[in-house]
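1. Whatever this is, show me its structure:
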Amino acid sequence: MSAVNVGLVGAGPWASGFHAPMLAGGPETRLAGVWARRPEAARALAGRFATRAFEDYGALLDACEAVSFAVPPEVQAPMAIQAARAGRALLLEKPLAADLAGAMALVDAIDTAGVPTQLMLTRRFRPGVRDFVERARAFDVRGAYVRHITDELFSPSYLNAWRERQGILLDFGFHALDLADAAAGGVKEIGAVGDPHGFMALTCLHEGGVVSQISISGRVVVPAGHLKTIDLYGPAGTLALDCRDLGDDSAATRFNVRSEFASAIRSGRSHPVDAHHGLYLQRLLTEAAAQLGQTLDGM
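-> Below you'll find the model as predicted:
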C-alpha cells in the first residue's frame, strides 16, 4: 500500500507534538504539508518535518488525499466541511464542532460526500486500553465507575480559549464517556451534577441496564498528573484498568492511529471510531451540559 498524502491543519502544541510526528513517522502516511492560521507557525512546523507550508487552505487540499485536524472546534468544523466536499478523508479531533448544530452539519457534509473519517480519541488506540475493552466484552458488567481527574487545567499551555469557555465536558468528558460506552455498552440516558469548570459527575444508564458513574475534573493535583481509571463490577467480581500502569506506549499508539487511518482511506470505509461516533458522544454531552444550565455554543 502506497503512503497516503495527509495535510495537517494546525501548528500548535498538539499538532507539533502528536499529529505531525505521527503522520511523518511511518510508511503508511506522508505529511504532505501544513496550514495554520499563523503562517509563521506553519512554516516553522513544516520546516521541522521537511514538508511544505501552505498559506492557502485550498492549495493544501489540492496537495493531499486526507486532512488531519489539530485546531479548536470552531475552526475545525467549517474547514472539515470544505475538505469533505473536496473529497478528502478526515482525521478529526473532538469535539467535532463548537456546538451540536455544527457537529450535525459536519456529519451531514461527510455523509453527502461519502468520505471516510476517524476520530482522535487517543485512548482508544492505546494497546492496553484495547486489551481491557476486549476483556470487558467477555465480562458480565452490571456497573462501572470511570475517573478522568487531572491537573492539566492548571497548565497555561493546555488551558486555551475554547477549553476556558466550554469547561471539561467537551474535552475530558469525551474520553471518559467514550471509555464507559466501549466497556459497558451504548448509553440510553445521561445525568449530570457539579461544576463543568471544576469537578463534576455523570451517571449513565446503558443498553442492557448497566449503570455507570463518571467523575471528571481538570483541576485536581494527583500522582503522575492524572487519574484515568475504569472499574467494572459484576457477579464474577471486578475488572479494572488504571492508565498509569500502561507505561510509555506512545509509539504503538501513534502506529495504530496512523496505520488504521491509512487503511480507512484505502478501503473507503470509516474507522469504527468515526465522526458518527463523535456526534453520538457530543449529543449526550450536550444533554448533560443542559442539565447543568450550560449552553455549549462555543462562543
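2. contacts, neighbours, all on C-alpha from now
-> Will do.
3. His226: what's its closest spatial neighbour, skipping adjacent residues?
-> Computed as Cα to Cα, 6 or more residues apart in numbering, the closest residue to His226 that is not its neighbour in sequence is Thr150, at 4.1 Å.
4. OK, contacts around the one you found?
-> Residues counted as contacts of Thr150 (Cα atoms under 8 Å, 6 or more residues apart in numbering) are 217-222, 225-227.
5. where exactly do the strands run in the stretch 51-200 of the chain?
-> Under the criterion DSSP state E, counting those that start in this stretch, the stretch 51-200 of the chain carries strands at the ranges 53-54, 66-69, 89-92, 117-119, 143-150, 187-194, 199-206.
6. I'd like those as JSON lines, with distance to Gln166 appended.
-> As requested, those are arranged in JSON lines below (distance: least, Cα to Cα, whole Å):
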{"stretch": "strand 53-54", "distance to Gln166": "30"}
{"stretch": "strand 66-69", "distance to Gln166": "19"}
{"stretch": "strand 89-92", "distance to Gln166": "18"}
{"stretch": "strand 117-119", "distance to Gln166": "20"}
{"stretch": "strand 143-150", "distance to Gln166": "17"}
{"stretch": "strand 187-194", "distance to Gln166": "14"}
{"stretch": "strand 199-206", "distance to Gln166": "13"}
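7. Proceed likewise with the subsequent sequence, for comparison:
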Amino acid sequence: MRIGLLGTGPWARLTHGPALVEHPETELVGVWGRRPEAAAELAERLNTRAYDDADALFADCEAVAFALPPDVQAPLAVRAAAAGCHLLLDKPVATSGAAARELAAAAKASGVASVVFFTLRFAPESAAWVAAQSATNGWVTGRADWFSPVFGGSDSPYADSPWRAERGALWDIGPHTLSLLLPPLGDVASVTAARGPGDMVHIALRHVSGASSTMTLTHTVPPQAASVTAELRGAAGITTLPERGEGGAVTSLLRALDALLTAARTGEPHPCDAHFGARVTEILATAEAALPPAD
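-> Sure, this is the predicted structure:
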C-alpha cells in the first residue's frame, strides 16, 4: 500500500516514520508537514520525498498516516478521505464533536478504511486483555488511571508539544483510557468531572449497560509518581491491565497498519475506526464541558 505521512514532530520521527518504513506491505511515498524544512529533514532521514502540498501527497497515495495535533488532523483527514485515501488517524481524531463527526462521515461517504491509533489497543498484551474482557459478561465497574510526568519534570520528547500543554491530559491520554473501558463496559450515558492539581482531571462515567467507571488523568505528576493502571470488577472477579511488553510504540503501530490493510482489503470496519474515534471525542468534549472553571 502506497502511504504518506503527515507530521514531522517526535511522534512522526520516533514512531510513524520507522514503522511505515519497516512494514513489509507499505511503501512510504512521502512526508508533508506544516514546516517545509522539517518535512525535508524527516523525508531525507526516511529516504523518501518531502511534499509542499498535502493534496498532492493524497493524490499519490492509497493511504495516509497522521502524526499531527487533532485540530490540524481533522480537516486534513476529511480532504484525504475525499481523495480516496485510507486513514491511519492519531487520537483524538478532533477536539470537538462536530469536527469528529464530519471526519467519520467523510470516511463513510468515500468508502475508505480508517483506524485510529489508540496505542494500548494495538499493544499485544493490552489488546488481548481488552478482547478477553469484552467477551466476558457481568462487569459492574471499572477504572483507568494514567499518571504521566510529561509536564512534571520528565525528559519526555513531548514536553514541548503546544497542543498537549494547551489541552492537557484529558485530551491526550483520555482517549487511551476510554479505548480500554468502552469495549467491556459499553457506551456512556452520562459524565461528571472534577479538577485536581495541575492538569489533573477526575472523570466519572455511567454506562448504558448500568456499569460505572472512573478515570484519573494527568501529565503533571513527578516521574516517581507515574503509572498506568486499569481494572474491572464484576461477576468474573477482578482483572487488571497487564504491563506492556518491550515492543514499544513502533510495534503497536505496525499492528495498527496490519489492521488498516485488513480493513481496506475486506471492507470490514475495524473496532477502532473513525466512528469509534468520533464517539471518544464526543465523550471527552462532554467531560470538558462538565469541568468547573480552572482556578
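8. Can you show me the helices along the first structure?
-> For the first structure, helices defined by DSSP state H occupy the ranges 13-14, 20-24, 39-48, 57-62, 73-85, 100-113, 127-137, 161-166, 172-184, 250-267, 275-291.
9. Let's have these in CSV, adding mean neighbour count and distance to His197 of the first structure.
-> Shown next, in CSV, are these (neighbours: other Cα atoms under 10 Å; distance: least, Cα to Cα, whole Å):
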stretch, mean neighbour count, distance to His197 of the first structure
helix 13-14, 13, 22
helix 20-24, 22, 30
helix 39-48, 18, 30
helix 57-62, 18, 34
helix 73-85, 21, 18
helix 100-113, 19, 19
helix 127-137, 15, 27
helix 161-166, 15, 8
helix 172-184, 22, 11
helix 250-267, 18, 29
helix 275-291, 20, 11
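10. Pro24 of the second structure -> the first structure?
-> Mapped onto the first structure by TM-score structural alignment, Pro24 of the second structure lines up with Pro27.
11. how many other residues sit next to the aligned partner of Ser96 of the second structure in the first structure?
-> Under the alignment (TM-score structural alignment), Ser96 of the second structure pairs with Asp99 of the first structure. Using other Cα atoms under 10 Å, Asp99 of the first structure has 22 neighbouring residues.
12. Could you do Val93 of the second structure as well?
-> Residues within reach of Val93 of the second structure, counting by other Cα under 10 Å, total 34.
13. was I right about it contacting Ala74?
-> Yes: counting by Cα atoms under 8 Å, Val93 of the second structure does reach Ala74; the two are 6.2 Å apart.
14. burial measure for the closest residue in space to Glu27 of the second structure that isn't next to it in sequence, as a count.
-> Distances taken as Cα to Cα, 6+ apart place Arg2 nearest to Glu27 of the second structure, at 4.9 Å, with adjacent residues excluded. Using other Cα under 10 Å, Arg2 of the second structure has 16 other residues around it.
15. Any idea which of the strands of the stretch 51-200 of the first structure gets closest to Ala290 of the first structure?
-> strand 187-194 (8.8 Å; Cα to Cα).
16. And that closest one, what does it pack against?
-> When contacts are defined as 3 or more Cα pairs under 8 Å, 6 or more residues apart in numbering; DSSP states H and E, strand 187-194 of the first structure packs onto strand 199-206, helix 275-291.
17. Can you tell me what Asp53 of the second structure aligns to in the first structure?
-> Taking TM-score structural alignment, Asp53 of the second structure has Asp56 as its aligned residue in the first structure.
18. what residues are up against the residue nearest to that match when sequence neighbours are not counted?
-> Closest residue to Asp56 of the first structure apart from its sequence neighbours, by Cα to Cα, 6+ apart: Trp35 at 7.5 Å. Each residue near Trp35 of the first structure by Cα under 8 Å, 6+ apart is listed here: 7-11, 42, 53-57, 60.
19. Tell me who's in contact with the residue nearest to Glu27 of the second structure.
-> Contact analysis of Arg2 of the second structure by Cα under 8 Å, 6+ apart lists 26-29, 60-63.
20. circling back: joint contacts of Val93 and Ala74 of the second structure?
-> Counting by Cα under 8 Å, 6+ apart, the contacts common to Val93 of the second structure and Ala74 are Ala100.
21. What lines up with Gly87 of the first structure in the second structure?
-> When the second structure is aligned by TM-score structural alignment, Gly87 of the first structure is paired with Gly84.
22. Tell me how far that match lies from Val150 of the second structure.
-> Distance, Gly84 of the second structure to Val150 of the second structure, by Cα to Cα, to the nearest Å: 36 Å.
23. Give me the more crowded residue out of these two.
-> Set Gly84 of the second structure next to Val150 and count neighbours by other Cα under 10 Å: Val150 wins out with 24 against 18.
24. Assess the claim that the more buried one and Ala159 are in contact.
-> Yes: at 5.4 Å, Val150 of the second structure counts as touching Ala159 under the criterion of Cα under 8 Å.
25. sorry, back to before: residue in the second structure matching the residue nearest to His226 of the first structure?
-> Checking with TM-score structural alignment, Thr150 of the first structure has Ser148 as its match.
26. distance of that match from Val228 of the second structure?
-> As judged by Cα to Cα, Ser148 of the second structure and Val228 of the second structure stand 8 Å apart.
27. now Leu178 of the second structure
-> With distances taken as Cα to Cα, Leu178 of the second structure is found 13 Å from Val228 of the second structure.
28. Start and end of stretch 148-168 of the second structure, how far apart?
-> End-to-end distance for stretch 148-168 of the second structure: 11 Å, by Cα to Cα.
29. who are the neighbours in contact with Gly143 of the first structure?
-> Counting by Cα under 8 Å, 6+ apart, Gly143 of the first structure touches 184, 210-212, 232-234.
30. just Ala81 of the second structure next, same as before
-> Going by Cα under 8 Å, 6+ apart, Ala81 of the second structure touches 87, 106-107, 110, 112.
31. repeat that for 6 Å
-> Shown in contact with Ala81 of the second structure (Cα atoms under 6 Å, 6 or more residues apart in numbering): Ala107.
32. repeat for the one 3 residues further on
-> Contacts of Gly84 of the second structure were listed using Cα under 6 Å, 6+ apart, and none were found.
33. if we can go back for a sec, check the burial of the match of Asp53 of the second structure by counting its neighbours.
-> For Asp56 of the first structure, the neighbour count with other Cα under 10 Å is 12.
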